[in-house]
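Asks: pasting the structure only:
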């Protein structure tokens, strides 16, 4: 158990939300949500307007922090500021595995400042992660899918047991979407004060993706 002041790196998707929950269970005091973003972000998989709804439902401060080139130096300096200005001791990530063979990016960028990093999902079995979401009553919808992997009817679909079984049938994808096959947004979680209601779901497409267009 720990009483460290922690911030969760927040995209609004299933992995960061489950990491938030696991960090709470481990005894961390979560003081902030942190979203690293480029200048003028236009997130297709994780719409900012939905993230703002999540922040309201969770009820803790959210920092949208701009990173610029050189990227690693920008991350390092920003993390150092989080430690200094906000007295944050630990960053919580929803990272599951290496991406393209690289080690954990946030851990690398936290070495300079001495910031601690908690990765509760790291190297966990993919099916364990998905089942934890179901068991703990998270409400998760698919917000973006890669056209070569999934069809447009996945947009807005709830991540439930049927969806997990359908993902298992697709042999060439990572069932947690770790290779960019899909992204998600969380509409409810054990730490939400209220559920986010999406009244209408529609999708937009480009050459590679179908992604969520919501009217709340």
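Replies: Sure thing, it's come through. Owing to the predicted nature of the structure, the values given are computational and were not obtained by experimental measurement.

Asks: CA atoms for contacts and neighbours, from now on please.
Replies: Noted.

Asks: Tell me which stretches of this structure form strands.
Replies: 5-9, 29-37, 62-66, 90-92, 116-118, 139-146, 182-188, 200-205, 209-215 (DSSP state E).

Asks: burial count for residue 187?
Replies: Neighbourhood size, residue 187 [other C-alpha atoms under 10 Å]: 24.

Asks: In contact with it, which residues are there?
Replies: Shown in contact with residue 187 (C-alpha atoms under 8 Å, 6 or more residues apart in numbering): 54, 138, 139, 140, 141, 195, 196, 197.

Asks: Drop anything exposed from those.
Replies: 54, 138, 139, 140, 141, 195, 196 (16 or more other C-alpha atoms under 10 Å).

Asks: try this one next to it:
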């Protein structure tokens, strides 16, 4: 099955890619990422387009970007995503994979958006235990925490390695994989890479997100 992976650059997407590359029935043809048109960054991760491009090169996969307007409405998001899906269908892609683990409403939304298209949805990690997955991930991959929910974390958590120590320090209410959006990561080494990336942390800033705030740590390559 010719598959495109919805790509965040983070741990769950990286783990999903590893699982798909081990499956004989899956051919991963590329990555799809959304960024803000005005900043060139992903909205929740805060990661720059340039880093995604370098990450994709290290993964030896093409990456395509869907640019979103500033503070897009749901209708605007659905419109640009529908155009991307239609484009993939015309190029012979069979399905789009998502790294969701357990949120039924998120999966139902994605299924509804694909229901009238020629692409199927695919969830290679669905139903996995998040504690087990997180523990396995830190044994095999290297990632940096790039954003954290300010209602749950102080600024010091942004920029930390996503490792066993980070998992041990998580508040009890936080899912080990951040499945509820509590934190986000950027993966820069592991078994899916042809060659690992070199990244270092920069400035941490705090920005309003909805009714709360997130702490974002800038990542710099090299």
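Replies: Nice, I can see it. What you are looking at is a predicted structure, and each value in this text was computed from that prediction instead of being measured.

Asks: Now tell me what touches stretch 167-174 of the first structure from outside.
Replies: 149, 175, 179, 181.

Asks: which of those residues has the most neighbours?
Replies: Most neighbours among those, by other C-alpha under 10 Å: residue 175, with 21 neighbours.

Asks: export the buried ones among the contacts of residue 187 of the first structure to CSV and tack on distance to residue 159 of the first structure?
Replies: Listed next are these as CSV, based on distance: C-alpha to C-alpha, whole Å:
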residue, distance to residue 159 of the first structure
54, 17
138, 9
139, 7
140, 5
141, 6
195, 15
196, 15
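
Asks: closest to residue 107 of the first structure among those?
Replies: Of all those, residue 54 has the smallest distance to residue 107 of the first structure: 25.7 Å, by C-alpha to C-alpha.

Asks: Verify the stated contact: that closest one with residue 12.
Replies: Yes - Residue 54 of the first structure is within contact range of residue 12, at 7.3 Å (criterion: C-alpha atoms under 8 Å).

Asks: what do those two both touch?
Replies: residue 186.

Asks: all helices for the second structure, in order.
Replies: Here the second structure has its helices, by DSSP state H, at 11-22, 49-59, 74-90, 104-114, 130-140, 164-168.

Asks: Go through these and pick out the most buried.
Replies: Of all those, helix 11-22 has the most neighbours on average by mean count of other C-alpha atoms under 10 Å, namely a mean of 20.

Asks: contacting residues around that helix?
Replies: 5-7, 26-28, 98-100, 124-125, 137, 143, 177, 185-187, 191-192.

Asks: Give me the buried subset of those residues.
Replies: So, by 16+ other C-alpha under 10 Å, the buried ones in the contacts of helix 11-22 of the second structure are 5-7, 27-28, 98-100, 124-125, 137, 143, 177, 185-187, 192.

Asks: Look up how far residue 121 of the second structure lies from the equivalent of residue 160 of the first structure over in the second structure.
Replies: Residue 160 of the first structure maps onto residue 163 of the second structure when the alignment is built from TM-score structural alignment. Taking C-alpha to C-alpha, to the nearest Å as the measure, residue 163 of the second structure and residue 121 of the second structure are separated by 30 Å.
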